[in-house]
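In: Model the structure of this input:
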Amino acid sequence: MIPFNKPYLTGAEQEYLSKAVALGKLSGNGHFTQLCQSFFEEQFDFGKCFLTTSCTDALEMAALLLDIQPGDEVIVPAFTFVSSANAFALRGAKIRFVESKADFPGLDEAKVEKLISEKTKAIVAVHYAGVPCDMDVLQQLSDKYNIILIEDAAQAVSSFYKGKALGSFGKLAAFSFHETKNVHCGEGGMLVVNDPQLIKRAEVIWEKGTDRAALFRGEIAKYGWKDLGSSFLLSELQAAFLFAQLENLAGIQSRRKAIWEDYSAWFSGKKDQIQVLPLSFLQLLEECMKGLGEVGFQTQPGNYHLFYMLFEYADLRQEYIQRLKEKGVLAVFHYQSLHKSEFIQNYQPEEFVRHLPNSDRFSDCLLRLPLFYQLPNLLVES
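Out: Predicted coordinates for the structure are as follows:
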């Protein structure tokens, strides 16, 4: 069976895990945490970075840092992972869902402004598949209405908008290092704080609401409880694993680019441009499509995080999933529209009646193909 994802190992993970053990500090905010955070700050010109146990935790840190309160409103795409909205709902915010574009699952920037009210506290820009939102439009809205712009860059490591790294636009940005991401440590995330005025408080929230980090730096004689917070720090073992990945980021991106471009070339009829994927595999994908009607494909590469197909109906997608499974290939769909979720029906039922056909179409018809570093080798070996 060809899996949908297989976590990539660079070969240096074991060495760095052993080094972390030898250094004797495993609980977080140690040697490898600092290396990872500095990597992002220097490589992508980010503000202060804080490694977290997940992107979910990074978003929950953001909600605490921005003092989200009951009655506040936060604008979030309907087609996204639940954490994009849940982090703010946890603080009592009402979620205002924005529609996807007609031709791409990312949020439709042209439909954001009509959702803004005097209660709007933040806009969450989710960079689906590492493809950037129009940050010019969203930044203008942020400035015009004095609304905080947050980037949910879970899928967008090493992705850019007009030459500037995603994660460097909003006051805050959240990344994921889950095993399905381009670089990973099993489970992990990061909060980027681009507003210098928020850094000191972010560190306190990160350290369970205490000023322990200042104590460890020798700046104070004892630490105390200063603010709300939680156990957000990533362990040193995971940070060591992640650093091995970051050292190989360029090579990982190059490999994923070649795979993505093979998919794109094959399905757009440029079959003479295939680089790494076996023709037999691509022919199998095409053979299984027979009789399933017209199928669309992802055309924007982003950071080569994923490649999707788009069927006309949900039952056609399911038929293709089954055909591929019978041939030993696992393909999976993606998000279910949050505005139709059971939670929203109960929590803010007026949102449930909203008609967001584009988001619903991607929920029903989008299918992701396997895309991971070792994919070409596995196909040759199988």
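
In: When you work out contacts or count neighbours from here on, use the C-alpha atoms and nothing else.
Out: Fine.

In: the helices in the protein, which residues?
Out: 13-23, 31-43, 55-65, 83-89, 135-145, 196-206, 212-216, 236-246, 249-267, 279-287, 314-326, 342-347, 357-365, 375-381 (DSSP state H).

In: Just send those helices back as TSV, with distance to Tyr128 and mean neighbour count too.
Out: Shown next, in TSV, are the helices of the chain (distance: least, Cα to Cα, whole Å; neighbours: other Cα atoms under 10 Å):
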stretch	distance to Tyr128	mean neighbour count
helix 13-23	28	16
helix 31-43	20	18
helix 55-65	14	26
helix 83-89	12	23
helix 135-145	13	15
helix 196-206	26	18
helix 212-216	34	16
helix 236-246	21	25
helix 249-267	15	19
helix 279-287	24	14
helix 314-326	20	17
helix 342-347	22	14
helix 357-365	12	22
helix 375-381	22	14
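
In: Here is the second sequence; please produce its structure so I can put it next to the first one:
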Amino acid sequence: MNIPFNKPYLTGKETHYIYEAVNSHKLSGNGIFTKKCQSFFEKNYGFKKCLLTTSCTDALEMAAILIDIQPGDEVIMPSYTFVSTANAFVLRGAKIVFADSLPNHPNMDCDTLEALITSKTKAIVPVHYAGVACDMDVIMELAKKHSLFVVEDAAQAIDSYYTGKDGIKKALGSIGHLAAFSFHETKNIISGEGGMLAINDEQFIDRAEIIWEKGTNRSAFFRGEVDKYGWVDIGSSFLPSEIIAAFLWAQLENLENIQTKRIEIWNDYYNKLKDWAIKNSIQLPIVPNFATNNGHMFYLTCQNIQQRTQILEALKQSNIFAVFHYISLHSSPFYTEKHDGRKLENTDKFTDCLIRLPLYFELDVEKVIDTILK
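Out: From the prediction side, this is the model:
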């Protein structure tokens, strides 16, 4: 029996709600299911406004427009991230300034950020890798000191939290000015493709709706706030269809069940592999005291690329498909000549040494563990 890296989990209600959406004769988005999903996030996580999008990439692109990124502006983000994090800002003309990862975690090293800030810096984009929080107190203090925007890339961070120095537990995505989430089929909660922009600074709410609706004030028109709608700003077709929202609603109804199972699998991996990891000088995931674990990803950090290749091949021979993750963006063919030449040693280490193990609701985790231990 093959064990794939990922298998989308269906709760059983997805097609039922899609059928409802089809029969509502309102398929083009911003209907009943869109509103239900957005309200769920606003109510449960304290986001001031949520807008579903067709992808996390779209949500990031909306954020770049909202904070008015202009050619020449600088945006600080980790190099160890998916290309969409950078692309959204590059499309507006920004120069990306890459931060190194922590020595023991793929999240960016917040102690290095202030040295990267210049008069051209416009924003910091923390990526909460594996759903584990960056040190948001440090980031928000820097943003306040230097008048910067913070856009949280919370693609992997649904239902994960950060506890700051004030002792208050806050949902990831609710701390920065804006945040982007993903519902891609590899995430905890899915809609095939799909995403969401969370808006925490009220100054962006009205304009976000306009950008979301192709640059028109269509949403205000349907609420009866204007007597006609027209083109008032730049924008694009960012909102998803009701079919995507209907699928997502079935997942959100089962959020607690899905999260409980994923965290259980994560804990099984951790508890049963920790002695093996020590013996083989392999690092297991670290969750800082200020962060929670949402069971998004379980990964190993090997000693070197040779050890990683050996483990991946051994798993593949047992029909278990693990994968490595990001290639450092600062060394990518597109950006290598634009990078300022700084060595990002920790980022490169994770590029060469990190393995993501299978993690999905119906996973036979014992088989994976047994194969690794053998």
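
In: now the helices of the first structure in CSV, with distance to Lys164 of the first structure?
Out: CSV is the format used below for those (distance: least, Cα to Cα, whole Å):
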stretch, distance to Lys164 of the first structure
helix 13-23, 29
helix 31-43, 11
helix 55-65, 21
helix 83-89, 23
helix 135-145, 10
helix 196-206, 19
helix 212-216, 30
helix 236-246, 19
helix 249-267, 17
helix 279-287, 34
helix 314-326, 36
helix 342-347, 35
helix 357-365, 28
helix 375-381, 30
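
In: nearest to Ala154 of the first structure, of those helices?
Out: Of all the helices of the first structure, helix 55-65 sits nearest to Ala154 of the first structure, with 6.4 Å by Cα to Cα.

In: With the second structure overlaid, how far apart is the closest one on average?
Out: With mean Cα distance after the TM-score superposition for the first structure, helix 55-65 of the first structure departs from the second structure by a mean of 0.4 Å once superposed.

In: what stretch of the second structure does that helix fall on?
Out: With TM-score structural alignment applied, helix 55-65 of the first structure matches the range 56-66 in the second structure.

In: ok, residues contacting that stretch?
Out: Defining contact as Cα atoms under 8 Å, 6 or more residues apart in numbering, one finds that stretch 56-66 of the second structure is touched by 53, 84-85, 88-89, 92, 151, 153, 155, 178-183, 194-197, 204, 207-208, 211-212, 238.

In: tell me the centre residue of the second structure?
Out: Ala155 (1.2 Å; Cα atoms, centre = their mean).

In: residue at max distance from the center of the second structure?
Out: Using Cα atoms, centre = their mean, the residue of the second structure lying farthest from its centre is Asp227. It sits 38.0 Å away.

In: Report the contact partners of the aligned partner of that one in the first structure.
Out: Using TM-score structural alignment as the criterion, Asp227 of the second structure maps onto Ala221 of the first structure. Neighbour list for Ala221 of the first structure: Leu215 [criterion: Cα under 8 Å, 6+ apart].

In: Quickly note the distance from Ala221 of the first structure to Gly209 of the first structure.
Out: 17 Å (Cα to Cα, to the nearest Å).
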